[in-house]
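>>> would you be able to build a 3D model of this:
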Amino acid sequence: MSMDLHDHAEHALALMRTAGFEAARAEASRLHGTEVNLAHNEPSLLRSTTVEKLALAGIVDGRMAATELSDLGDDAVRAAIGALFTDARSSPQDGANALSAGQQAELLQGPQEADEALLADKVAELLEFRTRETPAMMLEEGFVAHQRLEARLLSSGGSSIGCRLGWHRLSLAGTAKIGLRTSSFNFVDGNSNDLRALPAQAHAGIEPMLRDTVRQVDAQRIAAKFVGDVVLTPPAVASLLGWLQGQLADMHLIAGSSLYRERVGELIAAPLLSLKSRFDAPGIAAISADGFVAPPVELLRAGRLINLTPSLYGSRKTGLKQVPIAAGGWEVPAGDTPLADLLGGVRHGALVGRLSMGNPAPNGDFSGVIKNSFLLEGGSVGPALREVMVSGNIARMLLDVQAVSRERIDTGVWNLPWLRIGGMHFS
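Here you go, the predicted model:
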């Protein structure tokens, strides 16, 4: 690492001690990106960007404050630390405030250098596939990129964590149009360590997104309310599991509103469902937001709750064991049911591309719009749906999983199958 991320973090830490902080943490990072953009079905731009950042947190008299700055110059850092000390002195006193201590790690993973020719080739592959297979699709914007993150985190408690993380990212967004008829907006975003391993459209669910969007040009309402099954696509499964992860984390644990705080070891989901980390996934560093090394962790094992995930602060606030987790990198193991059979088992229901639930009630009740979705009748995928609501209880949905597909979509942040869940109310 060149003045050098370690030197930036060390210098900031020394200045924070001098300013009067009793405990301090400094993380200097540099994110370098090389990307080939596309716009309106054409390659548009090759560019490189570099973003530097210094993240600081400090405690004085049990009072904590944090800040980030993009100017790593000495004058800017000194000014930011002075303002941070003032903010900390005026913050509420809280005995649970604490910072990372004793953490040691050097993380190196993923492709470290950009290959501009490879990025351009993958954009060309995407555009050729669109022209050949889904010509009605308008790719309004997107890119194929290589990103490299270098970081050094130091704390007054002796933590020193270094990171050199490289990965590729693919992102597309757009709509389909046939005549005057237009589909709803759709998008996909995912990471990969090896762009050469698969055709461009085979990464992160790009091909099904393009094909489904074209089919969504002609959408219809349902004729009447009914109770049936949903088949959640991986993006919709991510929403379901995101709600569960929120229930296991600081906000709900501290507030006492978690449905699961006292249920570790109990069956809270169907035995078909497991959920575990893979913090070495493309684009993911095994470091928690509060500066701890994040070892592998299971949340669900055959439906049974294995861990809650309080941070250091959440642990000190609740008395629960701290469980560090990374910013992403989760997977549901593949099931035994081929996707075709999973869909074929639905008599009446919907294939749901995205689940918009808002904020479910404290008991998990929700009502939301299903987006990028299709009617399922007699085991066959029917027309696209519009203005269709689904309601139920999200905690109950976890228990009502009837089938898990063999197929999965890997975006780096998630690696997920399709799920079939019964007993949903459509209107």
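
>>> could you use CA atoms for every contact and neighbour count after this?
Fine.

>>> give the buried residues for the longest helix belonging to the chain.
Taking DSSP state H as the criterion, the chain has its longest helix at helix 116-133. For helix 116-133, burial by neighbour count (16 or more other CA atoms under 10 Å) applies to 116, 118, 119, 120, 122, 123, 124, 126, 127, 129, 130.

>>> and those residues as a markdown table, adding distance to residue 55?
Listed next are the buried residues of helix 116-133 as a markdown table, based on distance: CA to CA, whole Å:
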| residue | distance to residue 55 |
| --- | --- |
| 116 | 31 |
| 118 | 33 |
| 119 | 31 |
| 120 | 34 |
| 122 | 34 |
| 123 | 34 |
| 124 | 38 |
| 126 | 37 |
| 127 | 39 |
| 129 | 42 |
| 130 | 41 |
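
>>> between these, which is closest to residue 238?
residue 126 (24.8 Å; CA to CA).

>>> what's around residue 99, how many residues?
Look at residue 99: counted by other CA atoms under 10 Å, it has 21 neighbours.

>>> surely it and residue 289 touch.
No: assessed by CA atoms under 8 Å, residue 99 is found out of contact with residue 289, at 11.0 Å.

>>> and residue 78, helix, strand or coil?
helix (DSSP: H, G, I helix; E, B strand; the rest coil).

>>> what sits closest to it if chain neighbours are left out?
Nearest residue to residue 78 in three dimensions, chain neighbours excluded: residue 15, at 7.2 Å (CA to CA, 6 or more residues apart in numbering).

>>> and the one you found, that's in a helix?
Yes: judged by three-state DSSP, residue 15 forms part of a helix.

>>> the structure of the following sequence is requested for comparison with the preceding one:
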Amino acid sequence: MINSELGSRCIKYMAEKGADKSQYTLVIHDKEEINFNETGIVLFRSTNHSEITLRAIKANKMSKVSMTNLEEDFIRERISDLMDMCDASEVDENNDIAPYQNSEEFKDGEDKADVEKIHRVICKFLRDCKEQYPSLKINESYVCFNKVEEHIVNSNGVDFKTSTGEYEINIFYAAKEGDKSSSFNAVVICVNELPEDLLECSNVRNKLEESIEQLSCTGINGKFNGNMIITPECLLDFIRSYNNAFLSDMPLITKTSILVDKLNERVASEKLTISCNANHPDISSKAFVTKDGFKAENVTYIEKGILKSYLLSQYGAKKTGLKLNPTEHIIMVEPGEKSLEEMIKGTDRGIILGRFSGGEPASNGDFSGVAKNSYYIEAGEIKFPLKETMISGNLYDIFNSIDDISKEVLNLGYASLPWIKVNGITISGKE
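Alright, predicted model coming up:
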């Protein structure tokens, strides 16, 4: 339960200690979690975690502290420490807090977990997997309900409260038969309402069946440039890397981003439209308020290939002099017109990339790594699951070389994405 007055008192305490500007953030996280593996349910636990983060600015010097002890005497001691840290910090005129906005309260999802249902659907899932997929090995997995309450107050009069509740499904698995085993993989989905049948939830069944197919992987000979169909989960990783490398604070402040001064210019295929939909109705993992204390907006930052917005924090916007569009990185990509089946049939030679194993791309977007849980395509047909296959390319180039985007979309609860087909990828095998 949020103590509505504590935030105001903390703002007052920081002002009394010399803060020119300050922000208080309280997060209360209640979790009901059941862990399981192929042997059955192994753990049930309820946890509660409350944390306050205080941020103070004095003479353009900023510092912050976090604490889990919510007793006011302790908080006041930490405020004294906070102001000492401010005095020792560097001056930066770009340090700031959110301006006044009308106070609001936001609510989404349920208030309480249906623990009996969590138990029931896990037991059914394990029975069905044992009967239908005996070679499948379920590693340590869990289903949990997350109830999160947040209160943000600042010295400019900001006062936002949020309450969200959602179920999180994490299934970690591989297949094993004799001395053969498939590569480890995972399904991570968030939903407002827990389904009765986990196998039929989102793409769970397809992913598990693919793992069994991948018991018999085949390598390819040599190296070639071909097409790559990127699965939604893998696409999300590429988009996050793209955002970090080109559109976020540090690369724009240091001007290492290749998209500096590219607003309202074409930076990707005209087929590509990407949004940060912080509170879209189809998304269960909603974000109503940013960490900086702004009411979150839904922002389309690439529209038909045109860069419409950077993804900056308040500090990054002030430091670069660019417009702030406050949002959170809950990614949605607009679907295309072709089916995934049509995209495969139109592929002369290439792969379906299920998972990418490699380091973060270079500042210019270059990447290379191993294609995991992936398939080889030739003459419009999926031939076999792949092993020991390397891929390399460039993030900027692949978003500019999109052949097709599927009309099918996978909603993960924290993102909604289609499959995309790109060209110009270097693919190499060891056999």
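
>>> re earlier: what number of residues lie near the counterpart of the residue nearest to residue 78 of structure 1 in structure 2?
Using TM-score structural alignment as the criterion, residue 15 of structure 1 maps onto residue 13 of structure 2. By the criterion of other CA under 10 Å, residue 13 of structure 2 has 17 neighbours.

>>> now the helices for the stretch 101-250 of structure 2?
Per DSSP state H, counting those that start in this stretch, the stretch 101-250 of structure 2 carries helices over the ranges 115-132, 204-213, 232-242, 249-253.

>>> what's in contact with the shortest one?
Outside of helix 249-253 of structure 2, the residues that reach it under the criterion CA atoms under 8 Å, 6 or more residues apart in numbering are 244-246, 257, 260, 311-313, 315-317, 319-320.

>>> if you set the cut-off to 7 Å instead, what comes out?
Contact with helix 249-253 of structure 2 is made by 245, 257, 260, 312, 313, 316, 319, 320, as judged by CA atoms under 7 Å, 6 or more residues apart in numbering.

>>> likewise the longest one?
For helix 115-132 of structure 2, the surrounding residues in contact (CA under 7 Å, 6+ apart) are 38, 143, 196, 197, 198, 199.

>>> how does it look with 6 Å?
residue 196 (CA atoms under 6 Å, 6 or more residues apart in numbering).

>>> strands of the stretch 101-250 of structure 1, start to end?
104-109, 137-155, 160-178, 181-182, 186-192, 219-220, 226-232 (DSSP state E, counting those that start in this stretch).

>>> which one of these lies nearest to residue 272 of structure 1?
Of all the strands of the stretch 101-250 of structure 1, strand 226-232 sits nearest to residue 272 of structure 1, with 14.8 Å by CA to CA.

>>> next, the angle helix 234-247 makes with that closest one.
Put simply, strand 226-232 of structure 1 runs at 90 degrees to helix 234-247, going by axes from the mean of the first three to the mean of the last three CA atoms, to 10 degrees.

>>> three-state assignment of residue 313 of structure 1?
helix.

>>> looking at structure 2, name the residue matched to it.
So, by TM-score structural alignment, residue 313 of structure 1 is matched to residue 315.

>>> and residue 151 of structure 1, how many neighbours does it have?
Neighbours around residue 151 of structure 1, by other CA under 10 Å: 23.

>>> in contact with residue 167 of structure 2, which residues?
144, 145, 190, 191, 192.

>>> look up the closest residue to the first one, ignoring the ones flanking it.
I take that to be residue 144 of structure 2. residue 33 (4.1 Å).

>>> what's the local residue count around the corresponding residue of structure 1 for the one you found?
Taking TM-score structural alignment, the alignment pairs residue 33 of structure 2 with residue 35 from structure 1. For residue 35 of structure 1, the neighbour count with other CA under 10 Å is 25.

>>> same for the helix or strand harbouring residue 35 of structure 1, what does it pack against?
According to DSSP states H and E, residue 35 of structure 1 maps onto strand 23-39. Packing partners of strand 23-39 of structure 1 (3 or more CA pairs under 6 Å, 6 or more residues apart in numbering; DSSP states H and E): helix 5-19, strand 42-60, strand 137-155.

>>> export these to a markdown table and tack on distance to residue 407 of structure 1?
Conversion of those to a markdown table gives the following (distance: least, CA to CA, whole Å):
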| stretch | distance to residue 407 of structure 1 |
| --- | --- |
| helix 5-19 | 41 |
| strand 42-60 | 31 |
| strand 137-155 | 24 |
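
>>> now do the contacts for the closest residue to residue 106 of structure 1 other than its chain neighbours.
What sits nearest to residue 106 of structure 1 in space, not counting adjacent residues and going by CA to CA, 6+ apart, is residue 162, at 4.7 Å. Under the criterion of CA under 6 Å, 6+ apart, the contact partners of residue 162 of structure 1 comprise 106, 151, 152.

>>> let's see 7 Å
105, 106, 107, 151, 152, 153.

>>> what of residue 307 of structure 2?
262, 263, 264, 265, 266, 267, 301.

>>> residue 186 of structure 1 too?
173, 174, 175, 213.

>>> which of the helices of the stretch 101-250 of structure 2 sits closest to residue 60 of structure 2?
helix 249-253 (18.5 Å).

>>> can you tell me which of the strands of the stretch 101-250 of structure 1 is most buried?
strand 137-155 (a mean of 24; mean count of other CA atoms under 10 Å).
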